[in-house]
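Engineer: Mind looking at a prediction? Sequence and model below.
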Amino acid sequence: MVKIAPSILSADFANLERDIQRISTADYVHVDVMDGMFVPNITIGIPVVKSLRPTTTLPMDVHLMIVQPVRYVEQFCDAGADLVTVHVESDTAENIHAAIDKIHAKGKKAGIVLKPKTPAEAALPYLEKVELILVMTVEPGFGGQKFMADMMPKVSTIRAWIDEKNPDCELEVDGGVDPETCKVCIAAGANVLVAGSAVYKAEDIPARIAALRG
């Protein structure tokens, strides 16, 4: 079954607990952490993740768009993240491996993220080590961007590698996912879809989550 991970970047930040309850039929709560350096925006951090943890039983999928995430991955795990993803572009390969090891040492799942301009091959050094690979279908940093359909060959390529080398690994896409583009993503091999505005702007959120499953 295709999993849905609504991004709270599109929620009402004055009512985050309420808006997390509204996505109770989803599979993950997707938390976008931005530092204003790796991406040109600043969102939320460790204290907010810790505050949100008691409000939901859903796994928290924390996407770190920050410089040198190895410095903070343990703190995000301790705050309540179930899955922590780090960008391959955010540090040296050595430090990305170290970040993955630190996440696993905390008993949590680890993933890597690829920006649109980053080739699929960048995932290969980590492919057999992670529980999730996230392919960005917009430039990271802001919500509400237009879906980049030209990322689908990358998704299909990584899906083939996952099936061959690490079948338990999930393949996630993030950016511009809606009831139409979700079909393209699923056809390309994604099994986890991040959706922000498509979920939170819907009149019937459970129905929208069901529709996004394809």
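Structural biologist: Arrived safely, thanks for sending.
Engineer: rest of the way, CA atoms for contacts and neighbours
Structural biologist: Will do.
Engineer: where do the helices sit along the protein?
Structural biologist: Remark: helices assigned in the chain by DSSP state H are 16-21, 46-52, 73-79, 93-105, 152-165, 181-188, 197-200, 205-212.
Engineer: And the residue nearest in space to the middle of the chain, how far from Lys165?
Structural biologist: For the chain, the residue nearest the mean C-alpha position is His63 (5.0 Å; CA atoms, centre = their mean). His63 is 24 Å from Lys165, where distance means CA to CA, to the nearest Å.
Engineer: picking up where we left off before, out of the helices of the chain, nearest to Pro116?
Structural biologist: Taking CA to CA, helix 152-165 is the member of those nearest to Pro116, at 9.1 Å.
Engineer: tell me what the closest one is packed against?
Structural biologist: Using 3 or more CA pairs under 8 Å, 6 or more residues apart in numbering; DSSP states H and E, the elements in contact with helix 152-165 are helix 181-188.
Engineer: Alongside the first one, take a look at this:
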Amino acid sequence: MIAPSILSADFARLADEARAVDGADWLHVDVMDGHFVPNLTLGLPVVKSLLDSTDIPVDCHLMIDDPDRWAIGYAEAGAHNVTVHVEAALEPVKLAANLRAAGAKAGLSVKPNTPLEPYLDLLRHYDTLLVMSVEPGFGGQSFIPEVLEKVRTARRLVDSGELRVLVEIDGGINAETIEQAAEAGVDMFVAGSAIYAADDPARAMEALRASAVRAAGKGGDKER
């Protein structure tokens, strides 16, 4: 599944940019506050406008301080999936329950240098695991292949029935890296410039999807 990231889109034409990727599984929205990460993007008012402009399920990735306070608003506004960072959430189990109660799926993200193992029990309360394959804060960065070991760990636990999460990856995904990520066991691929820098974003998105499907098939015993 593919989630185009509007971080690489034209912010002056977000409704048009959403229509340009009709057929996407999710539409990925990076919310940055200039504190948790050294960049400032957009917030809840823009997300609400985007929700009114598209039928694509909106995937909000909150790179913010104090998500325990702010994340619920995105769920209440109608976001399909709301992801918070394990490095920022103070009461992640309670937050996951509140997000679900507000009507959204609950996602948990880990930075590239954050180990996954200490949070495996915590993931039992979440619907989505977002593995960051770049340092959060800016688009256009190079893929960090070492994070794929976290993907493989999560995939094994999902396939064995010990976890029930969708495995998502974000950062540096393009025609080359999507194959590595698919072979490791990713379900949902966030891609920004690889889609929105193309002359035809929808065609670029479907090309990425086809590459992921082919690569996932090489895994043999992996079932999605």
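Structural biologist: Noted; the coordinates are in hand. Predicted model only: the values in this text are computed from it and were never measured.
Engineer: quick one on the thing from earlier: hey, which of the helices of the first structure is tucked in deepest?
Structural biologist: By mean neighbour count, with neighbours taken as mean count of other CA atoms under 10 Å, helix 197-200 ranks first of the helices of the first structure at a mean of 22.
Engineer: Quick one: average offset of that helix versus the second structure, please.
Structural biologist: Compared with the second structure after fitting, helix 197-200 of the first structure deviates on average by 0.4 Å (mean CA distance after the TM-score superposition for the first structure).
Engineer: Where does that helix end up in the second structure?
Structural biologist: Aligned by TM-score structural alignment, helix 197-200 of the first structure falls on residues 193-196 of the second structure.
Engineer: what's the distance between the matching stretch and the middle of its chain?
Structural biologist: Computed by CA atoms, centre = their mean, to the nearest Å, the chain-centroid distance of stretch 193-196 of the second structure equals 15 Å.
Engineer: got it, and stretch 9-26 of the first structure?
Structural biologist: Centroid separation for stretch 9-26 of the first structure versus its chain: 16 Å, with CA atoms, centre = their mean.
Engineer: In the second structure, which residue range corresponds to that stretch?
Structural biologist: Using TM-score structural alignment, stretch 9-26 of the first structure lines up with residues 7-24 of the second structure.
Engineer: that older thread, which among the helices of the first structure is found nearest to Lys3 of the first structure?
Structural biologist: Here helix 205-212 is closest among those (CA to CA), at 8.8 Å.
Engineer: who does the closest one touch, helix- and strand-wise?
Structural biologist: For helix 205-212 of the first structure, the packing partners by 3+ CA pairs under 8 Å, 6+ apart come out as helix 197-200.
Engineer: measure the residue nearest to the centre of the first structure to Ala14 of the first structure for me?
Structural biologist: 21 Å.
Engineer: And Leu171 of the first structure, by the same measure?
Structural biologist: 31 Å.
Engineer: out of the two, which sits in the more crowded spot?
Structural biologist: Per other CA atoms under 10 Å, whichever of Leu171 of the first structure and Ala14 has more neighbours is Leu171, with 22 against 8.
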